[in-house]
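[1] Provided below for reference: sequence and predicted model.
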Amino acid sequence: MVSRFQHAPAKAAPFRAAALGAALLALAACGSENPPRPCPLVFSPTGIGVDIAAPDASRVASASMRVCWNGTCVTKRLVLQPSSTSVPLGCHGTGPDAVCGASASPDGGRHGFADIADLPKSPVHVTLTLRDRHHRALVDQELVVTPKATLHSGPQCGTEGVQAALTVKNGKATAR
């Protein structure tokens, strides 16, 4: 009869000891924060966002941007969506568990986002072009922006995407 509980060969013992040591180290690291703070599963894409304020937004029929760094250039067409602002609806109660509300209200602006997978965390040259329905340039402006890694829940959760943002107001683009 063969036992189900056979001993592993002696040469496997160092590997088991190393695995056990790694597991104990991982458990010790998990207990270093009391209690450990969970990191949310939040997706943050890599790219550049554009917000166009009213009344400029109403005149824009198409938008594109050209982004260049280290000899690489990428041209992206932007799909613009209506933007909104939050309108407070007040709170019920005053304590830490009070319930507060807000409503989204259209603000006449529009926004878009260009996905740029390899966007670096170093200065890039962005040429933003906004055209009217007659294909005339409303904005054709170059800016230098430095994208940054997004940290949603603090440094213990690591970074997500690399992003930069532009705002267009009164016919002029600026980096945020």
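    Done, it's in.

[2] Every contact and neighbour count from this point should use C-alpha atoms.
    Will do.

[3] Give me the secondary structure label for the most centrally placed residue in the chain.
    For the chain, the residue nearest the mean C-alpha position is Ser44 (3.2 Å; CA atoms, centre = their mean). Recorded secondary structure, Ser44: coil (DSSP: H, G, I helix; E, B strand; the rest coil).

[4] ok, and here's another one to check against it:
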Amino acid sequence: MRGTTAERARRAGALVLLGAVAGCAAAGAGKACTEIGVPTGVSLDVAPEDASGVHAAEMEVCWDGECREPGVSLEDSRESADQGCDDGACSAKAVPTGGKHAFASLDGLPEAPVEVHVRLLGEDGEELFDDTAAVTPETVQANGPGCGEGGPQAGVRIEDGALRER
């Protein structure tokens, strides 16, 4: 190879990249799987009309005669708002919806019906909501079929004053 050390390094890097791409194509699967993990647990969404004054949440999840109380840290829910396009470059920004959301990690969550009990609390600890719903966690495949399974997850939503499976 002729050229400076930097030029030779660039060419060698390009050859390695080309070989890697060709090797992936030759593997035949044609599907790229990332190493993304899938946490096991229960998600909670609180609709904007039910989130007013909510400062904290408590959750209890029960199965096989035992109950667990995972930590729940509520955060403001956001959605994308289109900011328009300028010279072919488009943008969006996250804006608050008025709702709240959380994810409670739970090791050992089964792929079988569980009961989820949720309490919402105001800033001074007063109870604003208390309800229970039966849900069935399902295994999540972050990259879709053929890329391995993650952990089971379930979701509940508080909307119109009631707790429901999401």
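    Perfect, I can see it now. Note that the coordinates shown come from a computational prediction; the quantities given were computed from them, not determined experimentally.

[5] hang on, the earlier thing: what's the counterpart of the residue nearest to the centre of the first structure in the second structure?
    Aligning on TM-score structural alignment places Ser44 of the first structure opposite Val38 in the second structure.

[6] try Ala165 of the first structure
    So, by TM-score structural alignment, Ala165 of the first structure is matched to Gly155.

[7] Same question for His135 of the first structure.
    Checking TM-score structural alignment: His135 of the first structure goes with Gly125.

[8] all helices of the first structure, in order?
    Secondary structure of the first structure (DSSP state H): helices at 13-30, 56-59.

[9] Turn these into CSV, including mean neighbour count.
    Formatted as CSV, those follow (neighbours: other CA atoms under 10 Å):
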stretch, mean neighbour count
helix 13-30, 11
helix 56-59, 18
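
[10] Any idea how many residues pack against Val139 of the first structure?
    By other CA atoms under 10 Å, 20 other residues sit near Val139 of the first structure.

[11] does it really touch Gly171, like I thought?
    Yes: Val139 of the first structure is in contact with Gly171 according to CA atoms under 8 Å; the separation is 6.2 Å.

[12] Please name the residues that touch the closest residue to Pro39 of the second structure other than its chain neighbours.
    Nearest-residue entry for Pro39 of the second structure: Gly151, 5.8 Å, with adjacent residues in sequence omitted and distances by CA to CA, 6 or more residues apart in numbering. By CA atoms under 8 Å, 6 or more residues apart in numbering, Gly151 of the second structure lies in contact with 38-41, 139-140.

[13] top of those residues by neighbour count?
    Ranked by neighbours (other CA under 10 Å), those are led by Thr40, which has 23 neighbours.

[14] Look up how far Ala102 of the second structure lies from that residue.
    Counting by CA to CA, to the nearest Å, the gap from Thr40 of the second structure to Ala102 of the second structure is 13 Å.
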